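# What follows is a predicted protein model with its sequence.
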Amino acid sequence: MSNETRTSAAKKPTLVQPTGPATRQRLVESARYLFWERGFAGTSMADLLAHAKVNSGSFYHFFDSKEALLREVLETYRDALHPMVVEPAFATTPEPIERIFAILAGYRERILMTDAQYGCPIGRLALEIDPENRPAHKLIAENFAGWIDAVRDCLAAAPLPPGTDIDALATYVLAVMEGGVMLSRSYASVDPYDRTVKALREHFRLLIPPAP
């Protein structure tokens, strides 16, 4: 081998694909975005790798399948619920019922910020993921349960009539949010969401009599 050839070989860059925590985090964040934008089935492995700027070797270093990455995404949503959704809403008011409406107001902001294209990522995955994928649906249920628990805590502190089924009422509040978000996306308008939240407020007005 000539000196020139040796020099060229020495200068040739070596591609080293990072496999540290930052790479794993990029994969999770890319999956969160793409699963929300395109759905789980509509996101290919090629899409994930391109968006996260990693190769397949790095992917399989952390996850053995796209389904495994989905479970990681669902766990991050579950763990982020309180710090990202509940606590900021609760910080705006000490009143338990108003805290519920503060959570709902946060979703209204998301609808407005996305020109009514926002869709609850958990609700979307709940409808899309095959019912036989029980590990994923277990995590989806945990996400919903965390949301319901936060609302239940508010209801437990509110002056509701004796005998009120707060578990059922908290689940109903979740259904109002999910349904309102879905309708607003379909109608490309925040109006359906506003109407559902307005009806919920009237429901609470009838439940809780005014103070003497």
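Yep, it's here. Numbering: from 1, shown residues only.
# alpha carbons only for contacts and neighbour counts from here, please
Noted.
# What segments of the chain are helices?
3-11, 21-38, 45-52, 56-62, 66-80, 87-90, 96-113, 121-128, 134-156, 166-187, 191-207 (DSSP state H).
# With mean neighbour count as added columns, please give those helices in CSV.
Shown next, in CSV, are the helices of the chain (neighbours: other C-alpha atoms under 10 Å):
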stretch, mean neighbour count
helix 3-11, 10
helix 21-38, 18
helix 45-52, 16
helix 56-62, 14
helix 66-80, 18
helix 87-90, 17
helix 96-113, 18
helix 121-128, 16
helix 134-156, 18
helix 166-187, 18
helix 191-207, 15
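# Let me see the contact set for His51.
Contacts for His51 (C-alpha atoms under 8 Å, 6 or more residues apart in numbering) come out as Ser30.
# redo that, cut-off 6 Å
With contact set as C-alpha atoms under 6 Å, 6 or more residues apart in numbering, His51 has no partners.
# can you check Gln117 too?
Gln117 neighbours (C-alpha under 6 Å, 6+ apart): Arg185.
# here's the one I want to compare it with:
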Amino acid sequence: MSSTKDHIIETASRLVHLRGFNHTSIGEILEESGVGKGSFYYYFKSKEELGYAIIESNFRRFSEEVTGKAFGNNKDALTQLHDFLDILFDIHQKRNCAGGCRLGNMAMEMSDIHEEFRRRFQEGFDGWEAQITAILRKAHINGQLADHADLPALAQFIIASVEGAILLTKVKKDISILEHCFTELKRYIQMCADGNAPLCA
């Protein structure tokens, strides 16, 4: 991919993260990136097309920087899930609670008002859910989860808990909220391993 195109996407993604997609203009993106209008329209026919590229870029980055690091090794499945939460915590701690989740913010803003955005976010989150489900299946095969665990439901619960915790942390500007929520989520996962949680009973 062109470095200019990458630069436009990254600049736009950063601005959209803090201001929202609808409150970020092409003019602001051009000014911040230092790219001319002609170059912008060479790579993107519209602001919507740029938005789709932002979604793809952010899911790819999430895969490389979070799930790839947490799940791309030979550790046992429950340790991988804990590492996944620890990596996310470190990212948001370094940001000092600013911005929240790039994917979650944009999904909440656009999914009710633009069907194509909603569809693309659904595909991305479905992929994330499939990754978590695969790790849970690995845990199940290795005897780390109860036999009757509802793996897809548990994967959805983990994702919903993560996104909700990040949102609350952003609103209250208190990183201890994320820390406590992730500690409780780890505790729930351990309860699933012990067969004492509703989704695993």
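Structure received. It should be emphasised that the depicted structure is a prediction, and the values quoted were computed from it without experimental measurement.
# Mind checking the TM-score on these two?
Here the superposed chains carry a TM-score of 0.87, computed using TM-score structural alignment, normalised by the length of the second structure; 191 aligned residues with a C-alpha RMSD of 1.9 Å.
# gap between the corresponding residue of the second structure for Glu67 of the first structure and Ile54 of the second structure?
Mapped onto the second structure by TM-score structural alignment, Glu67 of the first structure lines up with Glu48. Distance from Glu48 of the second structure to Ile54 of the second structure, counting by C-alpha to C-alpha, to the nearest Å: 10 Å.
# Ala50 of the first structure -> the second structure?
By TM-score structural alignment, Ala50 of the first structure lines up with Glu31.
# Distance-wise, check its match relative to Phe44 of the second structure.
Glu31 of the second structure sits 16 Å away from Phe44 of the second structure, going by C-alpha to C-alpha.
# How about the contacts made by Ala31 of the first structure?
If you count contacts by C-alpha under 6 Å, 6+ apart, Ala31 of the first structure has none.
# Relative to Leu155 of the first structure, how far out is it?
Distance from Ala31 of the first structure to Leu155 of the first structure, by C-alpha to C-alpha: 34 Å.
# before we move on, what about Ala105 of the first structure?
As defined by C-alpha to C-alpha, Ala105 of the first structure lies at a distance of 17 Å from Leu155 of the first structure.
# how distant is stretch 165-185 of the second structure from the center of its chain?
15 Å (C-alpha atoms, centre = their mean, to the nearest Å).
# which residues in the first structure does it align to?
Going by TM-score structural alignment: stretch 165-185 of the second structure matches residues 180-200.
# Start and end of that stretch, how far apart?
First-to-last distance for stretch 180-200 of the first structure - C-alpha to C-alpha - comes to 11 Å.
# Stretch 97-117 of the second structure too?
End to end - C-alpha to C-alpha - stretch 97-117 of the second structure spans 25 Å.
# Then stretch 91-111 of the second structure?
Counting by C-alpha to C-alpha, you get 25 Å between the two ends of stretch 91-111 of the second structure.
# Show me the residue at the heart of the second structure, geometrically.
Here the mean C-alpha position of the second structure is nearest to the C-alpha of Leu103 (C-alpha atoms, centre = their mean), at a distance of 5.3 Å.
# What's that one aligned with over in the first structure?
So Leu103 of the second structure corresponds to Ile122, using TM-score structural alignment.
# Now its match. Nearest residue, chain neighbours left out?
What sits nearest to Ile122 of the first structure in space, not counting adjacent residues and going by C-alpha to C-alpha, 6 or more residues apart in numbering, is Ile140, at 6.5 Å.
# do the same with Ile208 of the first structure
Leaving aside its sequence neighbours, Ile208 of the first structure sits nearest to Leu160 (C-alpha to C-alpha, 6+ apart; 5.7 Å).
# Can you tell me what the one you found aligns to in the second structure?
In the second structure, Leu160 of the first structure lands on Leu145 (TM-score structural alignment).
# Could you give the number of residues near that match?
Using other C-alpha atoms under 10 Å, Leu145 of the second structure has 26 neighbouring residues.
# Please apply the same query to the one 4 residues further on.
Other residues near Ala149 of the second structure come to 20 when the count uses other C-alpha under 10 Å.
# And Ile100 of the first structure, what's its match in the second structure?
Per TM-score structural alignment, Ile100 of the first structure is aligned with Leu81.
# Can you give me the distance of the residue in the second structure sticking out farthest from the centre to Leu30 of the second structure?
Residue farthest from the centre of the second structure, counting by C-alpha atoms, centre = their mean, is Gly38 at 32.0 Å. For Gly38 of the second structure, the distance to Leu30 of the second structure equals 10 Å [C-alpha to C-alpha].
# try Leu15 of the second structure
Counting by C-alpha to C-alpha, the gap from Leu15 of the second structure to Leu30 of the second structure is 11 Å.
# now do Glu109 of the second structure
For Glu109 of the second structure relative to Leu30 of the second structure (C-alpha to C-alpha), the value is 22 Å.
# Equivalent analysis for Arg187 of the second structure, please.
Distance from Arg187 of the second structure to Leu30 of the second structure, counting by C-alpha to C-alpha: 46 Å.
# Appreciated, that's everything.
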